[in-house]
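>>> A predicted structure for the sequence below; I have some questions about it.
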Amino acid sequence: MDTPELTARPTPIPGMVLYELPVHGDARGWFKENWHRGKMVALGLPDFGPVQNNISFNAKRGTTRGIHAEPWDKFISLASGRIFGAWVDLRDGPTFGTLFCAEMTAKDAIFVPRGVGNAFQTLDDNTAYTYLVNDHWSAEAQADYTFLNLADEDIAVPWPIPLDQAIVSDQDRTHPRLGDVVPMRARRTLVLGADGQLGTALRAEYDGDETVDFAGRATFDITDDAAYRAMDWRKYATVINAAAYTAVDAAETQQGRAAAWRINAGAVTRLARVAVEHSLTLVHVSSDYVFDGTVDVHGEDEQPSPLGVYGQSKAAGDAAAAVVPRHYIVRSSWVVGEGRNFVRTMAALAAQGASPAVVDDQWGRLSFAKDIAAGIRHLLTSSAPFGTYNVSNSGEPYSWADVAREVFRLCGADPGKVTTISTADYAKPGMAPRPRSSVLDLTKIHNTGFAPAPATRRLAEYLEGAAADPDDGNRLTVRSAGGK
């Protein structure tokens, strides 16, 4: 006898899927695999991470419950009896008010996304209705429910047993009609490290998007356990971690080493734990410094080989973030954004008529913060496969000296004033080692439909914008001429 197979059938409500489960029976009764993560994920079920299993036993035919939209995902099935199920999309969006109905027995299961109103009516006595959810029930969570009246005239659920003959609680009879229902809003996005170079770019990228919250260190210290305990993580679907310790040379000191590991590794481990516990998508920003630079072009699958403390702490953070089932690790190189950076240093030197000596044996591409931010948003909105992605600007690789010459040229100074020096000759006591090559392979991000702008174009735009901002006090800050 052939073994029946698990099958899935989509519904008119986005994200909601009806499953037919193989049930194996004989004279003793029956057996089924009620929940099989591997098989169901392979059929497209989100890996939603259930944490609680509930059973609603209904003694009488005609018991009717709902319509409740809850702030978590549910996987519903039956242990005994039959139900008529009714689901109404109560999420804010174009499918608000969409109805789907189905009769279910022990061979059926359905995945109900957060915000879809759920109701059922028992068609047999002694019906056991079971469901998995991916958050723990609490009185506080119940305050986030959205309700719809079982008898709403616009939705007009075709109940097999008329509601005036059904067993319905007084509370369920008093829920609002559709016209008075406040749709359940989508869970939000939280940007941490929102005051840094990338955080500032993310603020600009998401300007006007009221579903995104921004937290700088004063609002949320990623190294403070109390901040994690105080946060209501149920509000969020995605966390973008733009916070990092980036003082590469200072990381080689005793104090800097502790700070680098506390922020780049320890805090990311805390974020990863939260993301797993609350089924969040974690976006974590990585660095070319996780490599030693002996490979000419770095792909996403290359094993880390960091040279210094900064790179080591970033590699440890990457390993923690990769544990999260829904994660994007976004690896960049030579980041340029608002605030102090190599490009602004060279622009200031060009304005002063200086002749800087700049290393010419380290190769890479600039990564403008605005393009990293756009790449992050693209990965999230396009539902790209989870994993690691290189995101820098495009174009031919160049050395730091090449960048300096181009900055001088764009600033109207003589590029010939930029002289070259080797990394070995430039090195000073306490300076962190740098990768020889920071060139990142961009094939994978291109294959998702995102094409980073050429670095040369972004550099010209950046310098033009800096020159147009006379109040920018960072514009004349002079730093080392050896890159990050």
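Yes, it's here. Numbering: from 1, shown residues only.
>>> from here on, contacts and neighbour counts on C-alpha atoms
Will do.
>>> which residues does stretch 157-168 contact?
For stretch 157-168, the surrounding residues in contact (C-alpha atoms under 8 Å, 6 or more residues apart in numbering) are 62-65, 84, 86, 99, 121, 150-151.
>>> sitting in strands, which of the residues you listed do you find?
64-65, 84, 86, 99, 121 (DSSP state E).
>>> how much space separates the residue lying closest to Tyr19 once chain neighbours are set aside from Lys107?
What sits nearest to Tyr19 in space, not counting adjacent residues and going by C-alpha to C-alpha, 6 or more residues apart in numbering, is Ala8, at 4.5 Å. According to C-alpha to C-alpha, to the nearest Å, Ala8 and Lys107 sit 12 Å apart.
>>> joint contacts of those two?
Residues touching both Ala8 and Lys107 by C-alpha under 8 Å, 6+ apart: Glu20.
>>> please identify the buried residues of stretch 390-397?
Of all the residues in stretch 390-397, those buried under the rule 16 or more other C-alpha atoms under 10 Å are 390-394, 397.
>>> secondary structure added to those, as JSON lines?
As requested, these are exported to JSON lines (DSSP: H, G, I helix; E, B strand; the rest coil):
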{"residue": "Asn390", "secondary structure": "strand"}
{"residue": "Val391", "secondary structure": "coil"}
{"residue": "Ser392", "secondary structure": "coil"}
{"residue": "Asn393", "secondary structure": "coil"}
{"residue": "Ser394", "secondary structure": "strand"}
{"residue": "Pro397", "secondary structure": "coil"}
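>>> got the contact list for Ala251?
257-260, 309-310, 432.
>>> count of neighbours near the nearest residue to His327 once chain neighbours are set aside?
Spatially, and ignoring its direct neighbours in sequence, His327 is nearest to Leu282 (4.7 Å; C-alpha to C-alpha, 6+ apart). By other C-alpha atoms under 10 Å, the residues close to Leu282 number 28.
>>> residues in contact with the helix or strand hosting Leu282?
Counting by DSSP states H and E, the element that carries Leu282 is strand 281-287. Defining contact as C-alpha under 8 Å, 6+ apart, one finds that strand 281-287 is touched by 237-242, 271-272, 275, 311, 314-315, 318, 321, 324-333, 376.
>>> name the nearest residue to Ala272, sequence neighbours excluded.
Nearest to Ala272 is Ala321, by C-alpha to C-alpha, 6+ apart, at 5.5 Å.
>>> A further structure is provided below for comparison with the first:
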Amino acid sequence: MRTGGPASRRPPRPPTPRRASDVALSVEATTIPDLLVVRLPVHEDNRGWFKENWQREKMLVLGLPDFQPVQNNVSFNARRGATRGIHTEPWDKFVSVSSGRVFAAWVDMREGDTFGATFSIEIDPSVAVFVPRGVGNSYQALEDGTVYSYLVNEHWRAGESYPALHLADETVALAWPIPLDQADLSEKDLANPRLGDVTPMPRRRTLITGAGGQLGRALAEAFPQAHAVTRAELDLTDTEALQAWPWHEYDVVLNAAAYTAVDLAESAEGRRDAWAANAVGPTVLARLAREHRVTLVHYSTDYVFDGTVEEHAEDEPLSPLGSYGQSKAAGDLATTTAPRHYLLRTSWVVGDGKNFVRTMADLAARGISPSVVSDQLGRLTFTEELARATRHLLTSAAAYGTYHVSNGGDVTSWADVARVVFELSGRDPSDVTPITAAEYAVGKELAPRPTHSALDLTRLRATGYEPADARESLASYVAALQRP
């Protein structure tokens, strides 16, 4: 292989094909997952040509990711045969040609079943390619004076290493139009390893915050490959710790961290803690999600509403009654500033930990007959259901935004739930005495609570998801509590 040489050794240059100006903008899948070919209309006349090289609105509609480019690089290749690669960068890129033609080839260098998969295509000004993070790219100029450019969604950082592959690797066997021994190559590219010696690029991971809570534990079980951290490992109230976290390693954050002591949030100390965890933490996460192109999933509550509407839709104006609800409402607003976000509001959460159902089951087992509020209405949400809905929204590529999530079935009162728990525990349901919220509050310092907590699940169902019936899930949950 040569790293330069006289022009007489170069193969003759083929003519440039004429570009059709009536080609419709389109996006095509390839043999490498997420590597996309974009066909660009090129409008020509006697003066030259014009094209919309990057048109975000039109291209997103056709399926191109909203990869948020931050840097534009241009590569000039003086002679036909100039060959670059195979380089694997830890960012996405959008490659196009401004002048001339190139043979472009890609090798999937990401860990997984598609490691080593290849795709190649000739690119002229009418073709562009979206290259996802972790896919190695290489280009061979087919004309003198070829210029190609690429948009990238991270700034280049000096000293960062990433996988590279030898251009002549026998395993991938790329079909170079100009034989490599007649091409212009760099000494660095000649030293790249073969595929068998390459360490695949790790895929970006899912991070679960608040893994010590009921929801966090359910999410960790539903996403076994995720990195689940407790507050001791990552405290959302510590803005310096959040800023120092290696966010470039993640593409999804499931934020289950929250301050949930509703009544204590009314105290001076509790109010500060609630706002730090429920408002400031999500605000910082949303900013980091914007900077690092992370999908942020944040979990909220029916307490952001005053409960005067019998069933709450996603677009109902926020109207929290107490400090806890106010802090969660602030977190909701902050979350929506992340371009890729799912804000999941839920109600009456039951999981692996202290909760109303577990308390009622314990009272039933100990022969205690409680008085339970009968004029607060809603639906239970089991953490397994919330985790299942989370996975559905992520894997189905549902539209970003706000969704209400709970189990399905009839709206009930807390007293109704308690009676069912007693019945499932072998106790007489009539042992539960219904009382009003006002009667229950006598002599207690309680935060205000919404009377109506039921959430409208229409938007969630429109994504193809059907929530499990709350009564059926309750029976399964109580049965699991009774097993030794």
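Perfect, thanks for sending it. Computed from a predicted structure; not experimentally measured.
>>> quick check: TM-score for this pair?
Overlay of the two chains. TM-score (TM-score structural alignment, normalised by the length of structure 1): 0.91; 464 aligned residues with a C-alpha RMSD of 2.1 Å.
>>> sort out which one of the contacts of stretch 157-168 of structure 1 lies nearest Glu338 of structure 1 for me.
The nearest member of those to Glu338 of structure 1, counting by C-alpha to C-alpha, is Leu99 at 48.5 Å.
>>> re the thing from before, in structure 2, what residues pair with the strand holding Leu282 of structure 1?
Residues 295-301 of structure 2 are matched to strand 281-287 of structure 1 when aligned by TM-score structural alignment.
>>> how close does the matching stretch sit to structure 1?
Once the two models are superposed, stretch 295-301 of structure 2 sits on average 0.8 Å from its counterpart in structure 1 (mean C-alpha distance after the TM-score superposition for structure 1).
>>> so how far is Tyr400 of structure 2 from the spatially most central residue of structure 2?
Centroid-nearest residue in structure 2, with C-alpha atoms, centre = their mean: Thr295, separated by 3.1 Å. Here the criterion is C-alpha to C-alpha. By it, Thr295 of structure 2 lies 9 Å from Tyr400 of structure 2.
>>> so what's in contact with these two at the same time?
Jointly contacting Thr295 of structure 2 and Tyr400 under the rule C-alpha under 8 Å, 6+ apart are 340-342.
>>> just the ones in helices from the contacts of strand 281-287 of structure 1, please.
The helices, defined by DSSP state H, take in 271-272, 275, 311, 314-315, 318, 321, 376 from those.
>>> okay if I get these as a markdown table plus distance to Arg187 of structure 1?
Output for those, formatted as a markdown table (distance: C-alpha to C-alpha, whole Å):
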| residue | distance to Arg187 of structure 1 |
| --- | --- |
| Leu271 | 17 |
| Ala272 | 18 |
| Ala275 | 14 |
| Gly311 | 33 |
| Lys314 | 29 |
| Ala315 | 30 |
| Asp318 | 25 |
| Ala321 | 21 |
| Ile376 | 18 |
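>>> farthest pair within the residues you listed?
Spanning the widest gap among these are Ala275 and Gly311, at 23.4 Å by C-alpha to C-alpha.
>>> the two: who's more crowded?
Just comparing Ala275 of structure 1 and Gly311: by other C-alpha under 10 Å the higher neighbour count belongs to Gly311, 29 against 24.
>>> aligned partner of the more buried one in structure 2?
Here Gly311 of structure 1 is matched to Gly325 in structure 2, going by TM-score structural alignment.
>>> distance of that match from Arg79 of structure 2?
Distance, Gly325 of structure 2 to Arg79 of structure 2, by C-alpha to C-alpha: 65 Å.
>>> would you map the helices across the stretch 1-150 of structure 1?
Ranges of helices in the stretch 1-150 of structure 1, per DSSP state H, counting those that start in this stretch, are 37-42, 139-142.
>>> where does the first one end up in structure 2?
Going back to what we said before, that points to helix 37-42 of structure 1. Aligned using TM-score structural alignment, helix 37-42 of structure 1 spans residues 56-61 in structure 2.
>>> what comes into contact with that stretch?
26-27, 66.
>>> quick one: which of the residues you listed sit in strands?
26-27.
>>> may I see the contacts of stretch 56-61 of structure 2 arranged in CSV, with neighbour count as well?
Shown next, in CSV, are the contacts of stretch 56-61 of structure 2 (neighbours: other C-alpha atoms under 10 Å):
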residue, neighbour count
Ser26, 17
Val27, 20
Asp66, 14
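>>> dump the contacts of stretch 56-61 of structure 2 into JSON lines; add distance to Thr433 of structure 2 as well.
As requested, the contacts of stretch 56-61 of structure 2 are exported to JSON lines (distance: C-alpha to C-alpha, whole Å):
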{"residue": "Ser26", "distance to Thr433 of structure 2": "65"}
{"residue": "Val27", "distance to Thr433 of structure 2": "63"}
{"residue": "Asp66", "distance to Thr433 of structure 2": "55"}
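>>> now do the contacts for the residue lying closest to Phe214 of structure 1 once chain neighbours are set aside.
Excluding the flanking residues, the one nearest Phe214 of structure 1 by C-alpha to C-alpha, 6+ apart is Val191, at 4.8 Å. The contact partners of Val191 of structure 1, by C-alpha under 8 Å, 6+ apart, come to 199, 202, 212-215, 239-242.
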